[in-house]
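> dropping a prediction and its sequence here:
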Amino acid sequence: MPDTREPWYDVALSFAGEDRDYVQVVAQTLRDSGLRVFYDDYEQVALWGKDLYSHLDRVYREQSKYCVLFISQHYAKKVWTSHERRSAQARAIEERKEYVLPARFDDTPIDGLPSTIGYLDISDTAPGELARMIMDKVGPRYSKPGFPKVVDRLWEELGVEESDAKEKDRVRRVAYGFYDALRHMTIDERKAVVGVLAFGCPAELPEGVHISLDLLSRMIGQETTEVLQNLAAVRSLNVKVKARKGQFHADDDELVVDDKDLLLHFWCPVPDSQDCTAIAYGAVACAADHFCVDHGIEVVAKLDFSRLDARVVGLAARAED
């Protein structure tokens, strides 16, 4: 029986040494994008001293979500690639679903690999493009939840001078304080807070960000009573919300909802920080700006602030080229 636990690797790469230059670029692009990749160069210490025959059988049979076979005239002649392929095919037969993903440099026949299995012709495909297709196959994957050490995109968003180390540290500490507050909220509470910052009006910053209760309810898919309950529940986490009379004027006899205007304020016990709400507003904007509106909210609600680091954004863009 196959291992029913979550696979350790998103994808395992099986290839001949003669094709390493191409595969190495694919592996690096996948790894930089956040996927967990089994590629032998990344596993040298882990493989040291192990019984490779049984260990590789587990990797290709049990521990990966997909296995890409880089088929070529060299691949067909190797003993270890045959072992890897047989383990991968055993998994595919046991589960009766797609697992083996052949990528062909040429049309060399491979013993035991059915001709009916769909494959990609990569003879004229750049490794970065193949990596993008593998990422599409693995499926949507957000970066690992967490907060980066470098938040240079946030510093730029807020106009912090590159040479001002003290201010950069202060901004990061406040932004991390906001992230830490979100960590202690329920997912629905996070969506309510992040929704205010993502869809609200920043005109009253640094005091706060305001938004129509009715608009927020529609944008995040929560009933107005639920929104109010979620925002009231996070007061102990340094997020305070005031409900004010609606700011919208209605014509005589115009049918309107009984709306409220919500003003959200975040504070953090970092010295000389009266702009905490503005920093939180900027952090949400930077973390979510490479996604559509709905996915942006999901990304921040899942505590993925990785895109505050310009390097992460650059690696993702490079993978799409």
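Yep, it's here. All values reported here derive from a predicted model rather than from experimental measurement.
> C-alpha from now on. contacts and neighbour counts both.
Will do.
> for the chain, which segments count as helices?
20-32, 44-47, 52-61, 79-95, 127-138, 152-157, 165-183, 187-199, 213-220, 224-233, 276-288, 293-301, 310-320 (DSSP state H).
> other residues contacting the first one?
Put plainly, it is helix 20-32. With CA atoms under 8 Å, 6 or more residues apart in numbering as the test, helix 20-32 has contacts from 13, 15, 36-37, 39, 127-128, 130-132, 135, 315-316, 319.
> 7 Å - rerun?
Val37, Tyr39, Pro127, Gly128, Ala131, Leu315, Ala319 (CA atoms under 7 Å, 6 or more residues apart in numbering).
> can you give me the angle that helix makes with helix 127-138?
50 degrees (axes from the mean of the first three to the mean of the last three CA atoms, to 10 degrees).
> pull out the buried residues from helix 20-32.
If you call a residue buried by 16 or more other CA atoms under 10 Å, then helix 20-32 has these buried ones: Val23, Gln24, Val25, Val26, Ala27, Gln28, Thr29, Leu30, Arg31, Asp32.
> mind checking how far the third one is from Arg96?
To Arg96, Val25 is 31 Å away according to CA to CA, to the nearest Å.
> dropping in the other structure now:
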Amino acid sequence: MTVTKKYHVGVSYANEDQDIVKSVVKALESVGLTVFFDQKEATRLVGKNLTYTLPEIYRNCCEYCLMFVSNSYVSKKWTTYERDWLLDKRIELQRDDIFTDCIIPVFIDRMDMPGLNPGIVGFDIRKQSADDIARIMYEKIAGSESHMTAEPLSLETVFNKVLAAVEDLLTKQSTCPYQTDRLSEYDVVVHLSAEDNDYFLRLVLEEPLHGLLKIAQGEVFMPQQEWIWDAEAYLEDGQLQFINYNLTPEFPGLPHPYTVEKLCKAVMQKVSDFVKEYPHV
């Protein structure tokens, strides 16, 4: 993809609509798009004056912005500010003869908004699913549907795909109690409990350059700070390289070309094995 800004997509919304927004954000991330979602940027935004910070992010850091249009979005004072910032950005780009489809409405319970040209094509959440929106946005950004199977270009994408796959598995196929602890944006621990046994899976991108994705898994028997990494992955010339220590039985200890899909399956297999061990839970 030719996008050069930090985020492929930003989202502007009213808090009343956050459940819909979260489902769309999750779908966007599952196809490999980076998303600015304020609820995932709490650390970065603490102490900032949002009156200045958010316009800068929307204008300079996001290639596209999905504006979730609803009665709540139109009526609230703060989202009116956000709407004005975004529409001003569109006017500036149009004045400079740059593409003007950077603001894309997602209509929730109304199909119009003050200041938004009624001819602009957007999404209708009543007719299109979160997955539909994600697929179309990916095709728009990537340039063609054929890129959907291409290797993601960042470890952030790999991280989000693996985490989304695990959460989907636990949500749809498991009755085993679990809890997700997000230590930071790219440091997540999934805890699973069954009787007297506690199982964990940890995914973390190494700071500060996110040059390495680390994976730890197993039963809890040590202090949390004494993590033993079972696998590591990194990108080299656009190819995901996988180093296995104790996650799978194949080629231990040596870097090996891998696909994101195969990595997801390997991690999900470990989670699935634990869930199957306690089918009565």
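Looks like it came in fine. Just so we're clear, the structure is a prediction, and the values are computed from it rather than from any experiment.
> returning to what we had before: make a markdown table out of the helices of structure 1 and add distance to Ser72 of structure 1.
Formatted as a markdown table, the helices of structure 1 follow (distance: least, CA to CA, whole Å):
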| stretch | distance to Ser72 of structure 1 |
| --- | --- |
| helix 20-32 | 12 |
| helix 44-47 | 24 |
| helix 52-61 | 19 |
| helix 79-95 | 11 |
| helix 127-138 | 15 |
| helix 152-157 | 43 |
| helix 165-183 | 48 |
| helix 187-199 | 48 |
| helix 213-220 | 50 |
| helix 224-233 | 57 |
| helix 276-288 | 41 |
| helix 293-301 | 39 |
| helix 310-320 | 24 |
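> just name the most buried of the ones you listed.
helix 276-288 (a mean of 24; mean count of other CA atoms under 10 Å).
> that one versus helix 293-301: what angle between them?
Using the same axes, to 10 degrees: helix 276-288 of structure 1 against helix 293-301 is 120 degrees.
> and helix 276-288 of structure 1, how far from the chain's centre?
18 Å (CA atoms, centre = their mean, to the nearest Å).
> give me the angle between it and helix 310-320.
20 degrees.
> which strands and helices sit next to helix 276-288 of structure 1?
Packing partners of helix 276-288 of structure 1 (3 or more CA pairs under 7 Å, 6 or more residues apart in numbering; DSSP states H and E): helix 152-157, helix 165-183, helix 187-199, strand 260-266, helix 293-301.
> from Glu226 of structure 1, how far out is Arg132 of structure 1?
Distance, Arg132 of structure 1 to Glu226 of structure 1, by CA to CA: 40 Å.
> before we move on, what about Tyr42 of structure 1?
47 Å.
> cool, Ala126 of structure 1 as well?
For Ala126 of structure 1, the distance to Glu226 of structure 1 equals 49 Å [CA to CA].
> and if you look at Cys286 of structure 1?
27 Å.
> run the chain-centre distance for stretch 110-124 of structure 1.
When distances are taken as CA atoms, centre = their mean, stretch 110-124 of structure 1 is centred 31 Å away from the chain's centroid.
> other residues contacting that stretch?
So stretch 110-124 of structure 1 is in contact with Ala76, Leu101, Pro102, Ala103, Arg104, Phe105, Asp106, going by CA under 7 Å, 6+ apart.
> tell me, it lands on which residues of structure 2?
The alignment of stretch 110-124 of structure 1 onto structure 2 (TM-score structural alignment) covers residues 113-127.
> list the buried residues for the matching stretch?
Met113, Gly122, Phe123, Asp124, Ile125.
> on that earlier part again, of the helices of structure 1, which approaches Arg244 of structure 1 most closely?
Checking the helices of structure 1 against Arg244 of structure 1 by CA to CA gives helix 213-220 as the closest, at 9.9 Å.
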